[in-house]
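Structure for this input, please:
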Amino acid sequence: MTPATPPHPGPGITLASTDSATTPAPEPPRPPACVTTTNGHPVTKPSATSGLENLPVIPKRTQLKGAQRDTFLQQILEIYDSGASIRDISEQTHRAYGSIQALLRGAGVLRGRGGDQHQRRPRASSS
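A predicted model of the protein is given here:
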């Protein structure tokens, strides 16, 4: 007896090869994090994250008080002033985004959100 061959799928249809030698090539390394400016040119993000590894990891549900809070605030202020984002700081320290934002807001150093900062002129009323 001859082994049964699978039926042909039809004209114009090809079956996928099961050859393991045709594995996809590995992904090329990703470029450094870039920010696109208003003129469309990519600019490499400043290395603000270089100090993030020095930030302490605070266990969840731990309330910071007194000197511990002041020390933590000084550490995140230094990193935030060097250009790190609130999200980067919160991920590294395992603190909520809102708690980092509240500390920075209390210190009076919160950066603006960007975007259109122009105030709109009131429309002239036509009489």
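
contacts and neighbour counts: CA atoms only from here.
Will do.

got the contact list for Asp70?
For Asp70, the contact set (C-alpha atoms under 8 Å, 6 or more residues apart in numbering) is empty.

Regarding it, what is its secondary structure?
Taken by DSSP: H, G, I helix; E, B strand; the rest coil, the conformation at Asp70 corresponds to helix.

Distance-wise, check it relative to Leu104.
If you measure Asp70 against Leu104 using C-alpha to C-alpha, to the nearest Å, the figure is 12 Å.

Same check on Tyr97?
Applying C-alpha to C-alpha, the value for Tyr97 to Leu104 is 11 Å.

So for these two, which sits in the more crowded spot?
When Tyr97 is set against Leu104 and neighbours are counted by other C-alpha atoms under 10 Å, the residue ahead is Leu104, at 18 against 14.

Tell me which helix or strand the more buried one sits in.
For Leu104, the element it lies in under DSSP states H and E is helix 97-107.

How about that helix, which residues are buried there?
When burial is assessed from 16 or more other C-alpha atoms under 10 Å, helix 97-107 yields the following buried residues: 100-101, 103-104.

Another for comparison:
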Amino acid sequence: MRNIYEINKDFIDNWLIKYQVNKWKKREQKFEWQAGKDISDLKYSFIQLRQSGIRCKRPIKFPTLVAMVQIPIIYDNFNNAWRYLTPRETANLQSFPKNYKLHNEIKLENKDFYSYKQTVW
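You can find the predicted model right below:
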């Protein structure tokens, strides 16, 4: 990382000032690239907002699901936008049967919070 910084020092220092990174929360200041060298675009990784920072993982295996606070973000090519996994997607990843009713499917007024808690242990 030091080598990358030295090569890009002017750009990085100006960017840090422009976006006032010193005022960001601690977890927003750490960026972990775990997607490998062959992936060069965030759109092709899974993003997790963790207490320790922002982590980008390879899309070969899905990252650990942690209820309510670390639902992975993926790029939706169809809608050309970033989004969180839905509660149904988290249930599908864990092999819940298709007929298994999630909390937000039983009580439509409830937020996804309860469904994530139900499917992510």
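
And the TM-score between these chains?
In this superposition the chains share a TM-score of 0.24, using TM-score structural alignment, normalised by the length of the second structure; 58 aligned residues with a C-alpha RMSD of 5.2 Å.

picking up where we left off before, now flag whichever of the buried residues of helix 97-107 of the first structure is closest to Val35 of the first structure.
Within the set of those, Gln101 lies nearest Val35 of the first structure; the separation is 22.3 Å, counting by C-alpha to C-alpha.

Spit out the contact partners of the nearest residue to the closest one once chain neighbours are set aside.
Nearest non-adjacent residue to Gln101 of the first structure, counting by C-alpha to C-alpha, 6 or more residues apart in numbering: Ile86, 6.6 Å away. Shown here is Ile86 of the first structure, whose contacts under the criterion C-alpha under 8 Å, 6+ apart are 80, 97, 100-101.

May I see the residues you listed arranged in JSON lines, with distance to Val35 of the first structure as well?
Output for the contacts of Ile86 of the first structure, formatted as JSON lines (distance: C-alpha to C-alpha, whole Å):
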{"residue": "Tyr80", "distance to Val35 of the first structure": "18"}
{"residue": "Tyr97", "distance to Val35 of the first structure": "22"}
{"residue": "Ile100", "distance to Val35 of the first structure": "23"}
{"residue": "Gln101", "distance to Val35 of the first structure": "22"}
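
Give me the next element, helix or strand, following the longest helix seen in the second structure.
For the second structure, the helix with the greatest residue count under DSSP state H is helix 9-18. Going down the chain from helix 9-18 of the second structure, the next helix or strand is strand 31-34, by DSSP H and E.

in that following strand, what's buried?
Of the residues in strand 31-34 of the second structure, Trp33 count as buried by neighbour count, 16+ other C-alpha under 10 Å.

And the contacts of it?
Residues outside strand 31-34 of the second structure that contact it (C-alpha under 8 Å, 6+ apart): 53-58.

following that strand, which helix or strand shows up next?
Strand 31-34 of the second structure is succeeded, C-terminally, by strand 46-50 (DSSP H and E).

C-terminal to that following strand, what's the next element?
Later in the chain than strand 46-50 of the second structure, the nearest helix or strand by DSSP H and E is strand 53-57.

The next helix or strand after that following strand packs against which elements?
Sequence-wise, the next helix or strand downstream of strand 53-57 of the second structure (DSSP H and E) is strand 73-76. For strand 73-76 of the second structure, the elements it packs on are strand 46-50, strand 81-84, judged by 3 or more C-alpha pairs under 8 Å, 6 or more residues apart in numbering; DSSP states H and E.
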